[in-house]
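Chemist: Pasted the sequence and its predicted model underneath.
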Amino acid sequence: MNSGEGIRGVRGRASTWLRNDVGLLIGALGLSLVGVVLVWSATRASSGGSAALKQLVALAVGMGCAAAVTRLDVRTVRALAPVVYVLAVLGLAAVVTPLGSTVNGSRSWIRLPGGMSLQPSEFMKVALAVGLAMLLAERAERGLRQRHRDVVLAWVVAGIPVLLVLAQPDLGSALVLVAMSVVIIAAAGAPWLWTAAVLVAGAGAVAAAFLTPVLSGYQRNRLRAFLDPTLDPQGIGYQTRQVRIAIGSGGLGGQGLFAGRQTQGGFIPFQESDFVFSVAGEELGFLGAAGVVLLIGFIVVRCLVVARRADAFGRLVAIGVAVWLGVQAFENVGMNLGLMPVTGLPLPFVSSGGSSLIASWVAVGLVGNVARASGRVRRTVPRQATG
């Protein structure tokens, strides 16, 4: 190969990467690195740097997965969607068998060798986004309203993982899956009566989960403590009170990284996962916490921008990812501020947890794949028109 061909090859590879959404990649990387620092601050007194190191390893794995997904041909992504969905459902089913392990009343993890664990519900969010998009894209591409049988099939596809996640039980992840399904199916052109009926049914299901023994006692106490923290003053009531103290004491500029009294004193259980936002609020203050929220909002907006430029399949995938990240971030920040009940949902890209971080980066890879495919189409169409 001569030097000219080598230069053209390098330029071709650079052009391929420039067709990706660079802003999305930078935003996700910046937020992930902030998460590593916050996890380190929350755990350095108890475990040194081991939790932060695990987070860095998960970040490297997630970025590698995102790069691989971005490079796939979009037709390959569509073809693999059923396989990914089936594997994710099998993972959820395995959780409720003896392979699963219980933490805080929820049987949501599968223990792996080397002290690692896998949370299949996180990867189910990826599988549901591509699965529903593959199922509904054909009629959406032609601008046709979805038939009732198509919508029924889509809700069966969505309902299976929702029921399996509720069986763990994990109400937070189930709500995220339902929100993704409602928006994807509605965006694909489903009759509006279906959307209204599902929203009513969802509200009834949440009420039933609250009033019946579907949830574990630990999770019901979390929901009740949201309404009245004095019901569990030594448990979740204590935890949420300490979180609010931490965030309130941060002021405008914070107490300084690694200097938060509540965080460094270990007063907040599971702070590196469920309540990592309180580390930002206490040590980085309102400005730092607002920066975290703005980064998340930027990522969600970039997903929607990519969706606007994409074909039907890509649009539904990107919308699903935007809803997933947006709803999950809203719930996590809301439970830190005392505005939402504690459900145990991680803050995307920030909370400690390899499964959540890797799945979030796979989602970035999917949106990057959609952006790359959209860029290729925009470059090809004018050339065809002038030929």
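Modeler: The structure has been received and is ready for your questions. Numbers count the residues shown, from 1 in each chain.
Chemist: C-alpha from now on. contacts and neighbour counts both.
Modeler: Noted.
Chemist: Strands of the stretch 1-150 of the chain, residue ranges please.
Modeler: 100-103, 106-111, 117-118 (DSSP state E, counting those that start in this stretch).
Chemist: tell me which residues of the second one are tucked away?
Modeler: Of the residues in strand 106-111, those buried by neighbour count under the rule 16 or more other Cα atoms under 10 Å are 106, 107, 108, 109, 110.
Chemist: List of residues touching that strand?
Modeler: By Cα atoms under 8 Å, 6 or more residues apart in numbering, the residues outside strand 106-111 that reach it are 94-96, 99-103, 117-121, 165, 168-170, 216.
Chemist: before we move on, the earlier item: will you turn the strands of the stretch 1-150 of the chain into TSV that also has distance to residue 243?
Modeler: Below are the strands of the stretch 1-150 of the chain laid out as TSV (distance: least, Cα to Cα, whole Å):
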stretch	distance to residue 243
strand 100-103	21
strand 106-111	22
strand 117-118	26
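Chemist: nearest to residue 64, of the ones you listed?
Modeler: Judged by Cα to Cα, the one of the strands of the stretch 1-150 of the chain that comes nearest to residue 64 is strand 117-118, at 17.6 Å.
Chemist: what residue lies at the spatial centre of this protein?
Modeler: residue 325 (4.5 Å; Cα atoms, centre = their mean).
Chemist: tell me the contacts of it?
Modeler: Contacts were defined as Cα under 8 Å, 6+ apart; by that measure residue 325 touches 296, 300, 348.
Chemist: cutoff 7 Å now
Modeler: Contact analysis of residue 325 by Cα atoms under 7 Å, 6 or more residues apart in numbering lists 300, 348.
Chemist: And it, how close does it get to residue 347?
Modeler: Per Cα to Cα, to the nearest Å, residue 325 is found 9 Å from residue 347.
Chemist: Residue 17 now?
Modeler: 28 Å.
Chemist: cool, residue 54 as well?
Modeler: Residue 54 is 17 Å from residue 347, by Cα to Cα.
Chemist: If you count surrounding residues, which of the two has more?
Modeler: Neighbours per residue (other Cα atoms under 10 Å) separate residue 54 from residue 347, with residue 347 holding more: 26 against 16.
Chemist: try this one next to it:
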Amino acid sequence: MTYLEYNVKTVPSGWRKVLALNWPLVLLLSSVACIGFLMLYSVAGGSWTPWAEPQAKRYVLGLAVMILAGMVPIWFWRNMALVFYALAFLLLVLVELFGSVGMGAQRWIDLGFMRLQPSELMKISLVVFLAAYYDWLPLSRTSRPLWVALPIIIILAPTALTLMQPDLGTALLLMIAGGLMMFLAGVHWAYFATVISAGIGGIYAVFQSRGTDWQLLKDYQFRRIDTFLDPSSDPLGAGYHITQAKIAMGSGGWTGRGFMQGTQSRLNFLPEKHTDFIFNTLAEEFGFVGGISLLALYVLILFFCITAALQNRDRFSSLLILGIGLTFFLFYAVNMSMVMGLAPVVGVPLPLVSYGGSAMLVLMLAFGLVQSAHVHRPR
């Protein structure tokens, strides 16, 4: 028995759980969040308001939520999986009925002290529910048609509600995250080949529907696709966002213009500089070095999740950690691809860096579940 193991075993149970938390993961999350505070301070012109200060308060609250969630036994989260999914689904329905509208989309429920975006909660609830489902389901039934159809319905129902808001980016993330959970659980590859083939056919149908009575996407979503394919076709209209984003990234060079010296963000050429395009502000002020440093922190967080999942001998915990880790990967991969012109602009925020209350708190709760699986893993 090592000195550390001896001391952990001699402290009270509550403190033992605190010491058993994955503190390197906490440090990595805090480092990324501090980069976000710094960037929000910069885009506000050297002021903690209106973005940096509220974001910092939300992170402190989120950190407390993560630690408290990590103290709760993992079996509790497994047993509550259906409740969480049902609650998130109900909130999505309420958004359709009573949701508040912002920037042409109906995605939020106004709680008075904050605006809750239920689709953010569904991203994590879906992963938890599918992890519990495949933990309950015997491995011999994983690829049987009946038991494959049920998770498909579980995935597509909230995806459809999210698409109606409309929120194409989150809808795609829900579908991809759900598909990854099915793949991790061991569903046969033939199902995925079928889905990919159907997806190719769906993309063809989307383009064929343009301008018809049965058009499958909104006009602004088609414009985003056009902009992705050829931003220069409308540099002052639909292509303005990505054009300015590329200018900001390119002007940063290797080491950047310096903190609070970015012209694109300071002169308001860069759109949504505190949310979707905050990575471009970072790249302009700190250059390639700053951008790759943030990416390295994200990769380390993902590495810790994968390592924790592989070391955990509980099927639910392992699936849960991998699902949350890969969902986190999708968040930053899609955002970075989007703002660099490698993917269409779909409105996905940069995790822990972009301004946003719901996304911050839900993500910290998700990592609280990772901590719970780590603390209460079978020894």
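Modeler: Yes, it's here. No experiment lies behind these values; they were computed from the predicted model shown.
Chemist: picking that back up, let me know which of the strands of the stretch 1-150 of structure 1 is the nearest to residue 65 of structure 1.
Modeler: strand 117-118 (15.6 Å).
Chemist: Have a look at how far, on average, that closest one is from structure 2.
Modeler: Once superposed with structure 2, the aligned residues differ from strand 117-118 of structure 1 by a mean of 1.5 Å; criterion: mean Cα distance after the TM-score superposition for structure 1.
Chemist: what range in structure 2 matches that strand?
Modeler: Structural correspondence for strand 117-118 of structure 1: residues 115-116 of structure 2, per TM-score structural alignment.
Chemist: How about stretch 247-259 of structure 1?
Modeler: Going by TM-score structural alignment: stretch 247-259 of structure 1 matches residues 249-261.
Chemist: Show me what counts as buried in the matching stretch.
Modeler: Buried residues in stretch 249-261 of structure 2 (16+ other Cα under 10 Å): 249, 250, 251, 252, 253, 254, 256, 257, 260, 261.
Chemist: again with stretch 54-67 of structure 1
Modeler: 54, 55, 56, 58, 59, 61, 62, 63, 64, 65, 66, 67.
Chemist: what do you get for stretch 277-293 of structure 1?
Modeler: For stretch 277-293 of structure 1, by 16+ other Cα under 10 Å, it's 277-289, 292-293.
Chemist: what about that stretch, start to end distance?
Modeler: 9 Å.
Chemist: Distance from it to the middle of the chain?
Modeler: Mean-position distance between stretch 277-293 of structure 1 and its chain equals 20 Å (Cα atoms, centre = their mean, to the nearest Å).
Chemist: which residues in structure 2 does that stretch match up with?
Modeler: Against structure 2, stretch 277-293 of structure 1 falls on residues 279-295 (TM-score structural alignment).
Chemist: who touches that stretch?
Modeler: Contacts for stretch 279-295 of structure 2 (Cα under 7 Å, 6+ apart): 32, 39, 245, 248-249, 251-262, 265, 273.
Chemist: 6 Å instead?
Modeler: 245, 248-249, 251-259, 262 (Cα atoms under 6 Å, 6 or more residues apart in numbering).
Chemist: still on that earlier bit, in structure 2, what residue corresponds to the residue nearest to the centre of structure 1?
Modeler: Residue 325 of structure 1 maps onto residue 328 in structure 2, by TM-score structural alignment.
Chemist: Am I right that that match falls within a strand?
Modeler: No: Residue 328 of structure 2 is assigned helix when assessed by DSSP: H, G, I helix; E, B strand; the rest coil, not a strand.
Chemist: what's the closest non-adjacent residue to residue 54 of structure 1?
Modeler: Excluding the flanking residues, the one nearest residue 54 of structure 1 by Cα to Cα, 6 or more residues apart in numbering is residue 354, at 7.6 Å.
Chemist: I figured that neighbour hits residue 57, correct?
Modeler: No: at 8.3 Å, residue 354 of structure 1 and residue 57 do not qualify as touching, with contact defined as Cα atoms under 6 Å.
Chemist: ok, which stretches of the stretch 101-250 of structure 1 are helices?
Modeler: 120-141, 148-166, 171-187, 192-211, 217-227, 236-249 (DSSP state H, counting those that start in this stretch).
Chemist: Now do the buried residues in the last one.
Modeler: Spelled out, that is helix 236-249 of structure 1. 236-244, 246-249.
Chemist: for the buried residues of strand 106-111 of structure 1, which one is nearest residue 6 of structure 1?
Modeler: residue 110 (46.5 Å).
Chemist: Distance of the spatially closest residue to the closest one that is not a sequence neighbour relative to residue 201 of structure 1?
Modeler: Distances taken as Cα to Cα, 6+ apart place residue 100 nearest to residue 110 of structure 1, at 4.7 Å, with adjacent residues excluded. Look at residue 100 of structure 1 and residue 201 of structure 1: by Cα to Cα, they are 29 Å apart.
Chemist: Which one of the two is surrounded by more residues?
Modeler: The neighbour comparison of residue 100 of structure 1 against residue 201 (other Cα under 10 Å) goes to residue 100, with 22 against 12.
Chemist: just checking, what residue in structure 2 corresponds to residue 170 of structure 1?
Modeler: In structure 2, residue 170 of structure 1 lands on residue 167 (TM-score structural alignment).
Chemist: check contacts around its match.
Modeler: Not one residue lies near residue 167 of structure 2 by Cα under 6 Å, 6+ apart.
Chemist: Now the longest helix seen in structure 2 on structure 1. Mean distance?
Modeler: Ranked by number of residues, the top helix in structure 2 under DSSP state H is helix 278-311. In the superposition with structure 1, the average deviation recorded for helix 278-311 of structure 2 is 0.9 Å (mean Cα distance after the TM-score superposition for structure 1).
Chemist: Nearest residue to the aligned partner of residue 135 of structure 2 in structure 1 in space, please, no chain neighbours.
Modeler: In structure 1, the residue paired with residue 135 of structure 2 is residue 137, using TM-score structural alignment. Excluding the flanking residues, the one nearest residue 137 of structure 1 by Cα to Cα, 6+ apart is residue 313, at 4.9 Å.
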